[in-house]
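S.K.: Need a 3D model of the sequence below.
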Amino acid sequence: MNQPLAYVHPGAKIAKNVVVEPFTTIHNNVEIGEGTWIGSNVTIMEGARIGKNCNIFPGSVISATPQDLKYNGEDTTVIIGDNTTIRECATINKGTSDRMKTQIGKNCLIMAYCHVAHDCIVGDNCIFSNNTTLAGHINIGDNVVLAGFVAVHQFVSVGDHAFVTGGSLVRKDVPPYVKAAREPLSYVGINSIGLRRRGYSTDKIREIQNIYRILYQKSYNNTQASRIIEAEMEATPERDEILQFIRDSQRGIMKGYFSTN
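M.R.: Sure thing, here's the model as predicted:
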């Protein structure tokens, strides 16, 4: 890295083969791993921990102070995993005293104008399409796709392999393996296309479908459905993950489109 038109604080730890384009500013207490490319006019503020082989496009702001009035200057971080791409003008704020960090996993694609607020934890292999916005304290699992203009309420959780359609307002927790659409946001099936792309067998996809038929299409409440699923469905990692997600839900899971519970 030898770019005289960029400002890099002497206290930043930048791997030797990182490329920093002109007019970028990198503050103190920043670490950037090997092979990462930082485009022009990027601002990387104190507390950023950026992995290897990442690409950060012009206009992005990484590790700015949280937009949270309770933030009191705590020494917090943003952690971005290896091979993650952050497109133009995306903003990722660092954590508060709640979690002390905001974290994006490996192999993610955060498209232009997305916002990830303080204390969000995002898993690996996620895709956030343009203008998707995450409020604070959100949990996003692995292999999650949020289409364009999705807005996620604070403290919401989205399970592994979920797909949320464009323009959705996510006010409740979205369980793993499902497709979510309509207003208010509702279960509209499982994410079978995404699961096939990731190597799930037809039998495994059918098993997941059968679990969600009990939960969403049999007029049971969540407690009743969970008991029936546990009693009648074979114990598998997928079944147990779904049941655990329901048990752990703080905001309640989204309803089925035709649900009465």
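S.K.: CA only for contacts and neighbour counts going forward, please
M.R.: Noted.
S.K.: I'd say residue 57 and residue 42 touch.
M.R.: Yes - in this structure residue 57 lies within contact range of residue 42 using C-alpha atoms under 8 Å: 7.1 Å.
S.K.: who has more neighbours, the two?
M.R.: residue 42 (25 against 22; other C-alpha atoms under 10 Å).
S.K.: sec struct for residue 206, please.
M.R.: helix (DSSP: H, G, I helix; E, B strand; the rest coil).
S.K.: What separation do you get for it and residue 238?
M.R.: 12 Å (C-alpha to C-alpha, to the nearest Å).
S.K.: ok, these two, which is more surrounded?
M.R.: Between residue 206 and residue 238, counted using other C-alpha under 10 Å, the more crowded position is residue 238 (16 against 13).
S.K.: Wait, a helix at the more buried one?
M.R.: Yes - counting by three-state DSSP, residue 238 is part of a helix.
S.K.: Excluding covalently adjacent residues, which one is nearest to it?
M.R.: residue 208 (7.2 Å; C-alpha to C-alpha, 6 or more residues apart in numbering).
S.K.: need the strands for the stretch 101-250 of the chain, in chain order.
M.R.: Along the stretch 101-250 of the chain, counting by DSSP state E, counting those that start in this stretch, strands occupy 101-104, 109-110, 115-116, 121-122, 127-128, 133-134, 139-140, 145-146, 151-152, 157-158, 163-164, 169-170, 178-181, 186-190.
S.K.: Before we compare anything, build this one as well:
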Amino acid sequence: MSAASIHPTAIVGNSARLGEGVKIGPYCIVGDRVVLGDGVELVSHVSIDGNTEVGAGTRIFPFAAVGHQPQDLKYHGEDSRLVIGERCTIRESVTINPGTENGGMVTKIGNDCLLMASSHVAHDAVLGNNVIMANYVGIAGHCQIGDNVIFGGTCVVHQFTRIGAHAFVGAQSMVDGDVIPYGMAVGNRAVLTGLNLVGLRRRKFDREAIHRLRAAYRMIFASEGTLRERVDDAAELFKADPLVQDVVRFIAAAERPVLLPRNGQLAE
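M.R.: Here you go, the predicted structure:
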């Protein structure tokens, strides 16, 4: 406690573990089992409870509710966890719930994520690194979100859905199927509208690698044959290309429908 700066109006549990340089602002409430890493800042009016760990350098803004009981009627008080990575920014009124016994008992958020105002991460969801969620985005329970995924405002993701790494989900989308890595999904219900070419270029992906990925995309989502046949063909033709193989493995592992282009449209 001596290494932390705690405002007189804050309430901090006696067993909470606070790292070096922690700042707890006015009217925050920190539960007994909370662990705050070095340099974590709770700006003000933050409520954080449960078996929750927050990584070093993360900042949490007013009225966020972190680590409280999941919004799941099957939850019966099991000692589940919430783990938030380092250097995340969690803005106003964000809600994040811990896991449940039906989902692995843990909710995880990676490093360097930005969760904008009023966004929500439900029980047992797993977010990778550098995920950006704009205002009012809702991630339902058991979802898996890859690294560097970006969500536009007010979009929602159905439970058990997977969003592959480097994908982009457009604003106001309702996503009820898996989105391939490097893909772009838009709409209610969302459909695959191409590859996230802007994101790939911003992250300095090799030009030739992007060309190969585009060729594989056209092959996989063409109209001839079955999806499985086209995926197998792409896997063989581009067997030395890591980006294409990411997409192939993602589709092969699908347990829910994978989003497809609308009516065979292949714009990307």
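S.K.: one step back: among the strands of the stretch 101-250 of structure 1, which is the most enclosed?
M.R.: strand 157-158 (a mean of 30; mean count of other C-alpha atoms under 10 Å).
S.K.: what about that strand, how far off from structure 2?
M.R.: In this overlay with structure 2, the average offset of strand 157-158 of structure 1 from its partner residues is 0.2 Å by mean C-alpha distance after the TM-score superposition for structure 1.
S.K.: so what does that strand touch, helix or strand wise?
M.R.: strand 139-140 (3 or more C-alpha pairs under 8 Å, 6 or more residues apart in numbering; DSSP states H and E).
S.K.: Read off where the strand it packs on ends up in structure 2.
M.R.: Aligned by TM-score structural alignment, strand 139-140 of structure 1 corresponds to residues 144-145 of structure 2.
S.K.: ok, average deviation of the matching stretch from structure 1?
M.R.: Averaged out, stretch 144-145 of structure 2 is 0.2 Å away (mean C-alpha distance after the TM-score superposition for structure 1).
S.K.: which residues are contacting that stretch?
M.R.: 125-128, 131, 160-165 (C-alpha atoms under 8 Å, 6 or more residues apart in numbering).
S.K.: now with 10 Å?
M.R.: With contacts defined as C-alpha atoms under 10 Å, 6 or more residues apart in numbering, stretch 144-145 of structure 2 is touched by 108-110, 124-129, 131, 139, 159-167, 178-179.
S.K.: Work out the gap between stretch 67-80 of structure 2 and the centre of the chain.
M.R.: Distance of stretch 67-80 of structure 2 from the chain centroid (C-alpha atoms, centre = their mean, to the nearest Å) equals 20 Å.
S.K.: Buried by neighbour count: which residues of it qualify?
M.R.: If you call a residue buried by 16 or more other C-alpha atoms under 10 Å, then stretch 67-80 of structure 2 has these buried ones: 67-70, 80.
S.K.: equivalent range in structure 1 for it?
M.R.: Counting by TM-score structural alignment, stretch 67-80 of structure 2 corresponds to 63-76 in structure 1.
S.K.: Compute the first-to-last residue distance for that stretch.
M.R.: 9 Å.
S.K.: circling back: between residue 57 and residue 42 of structure 1, which contacts overlap?
M.R.: 21, 88-90.
S.K.: Next, format these as JSON lines and append distance to residue 191 of structure 1 and neighbour count.
M.R.: As requested, these are exported to JSON lines (distance: C-alpha to C-alpha, whole Å; neighbours: other C-alpha atoms under 10 Å):
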{"residue": "21", "distance to residue 191 of structure 1": "39", "neighbour count": "21"}
{"residue": "88", "distance to residue 191 of structure 1": "28", "neighbour count": "21"}
{"residue": "89", "distance to residue 191 of structure 1": "29", "neighbour count": "21"}
{"residue": "90", "distance to residue 191 of structure 1": "27", "neighbour count": "25"}
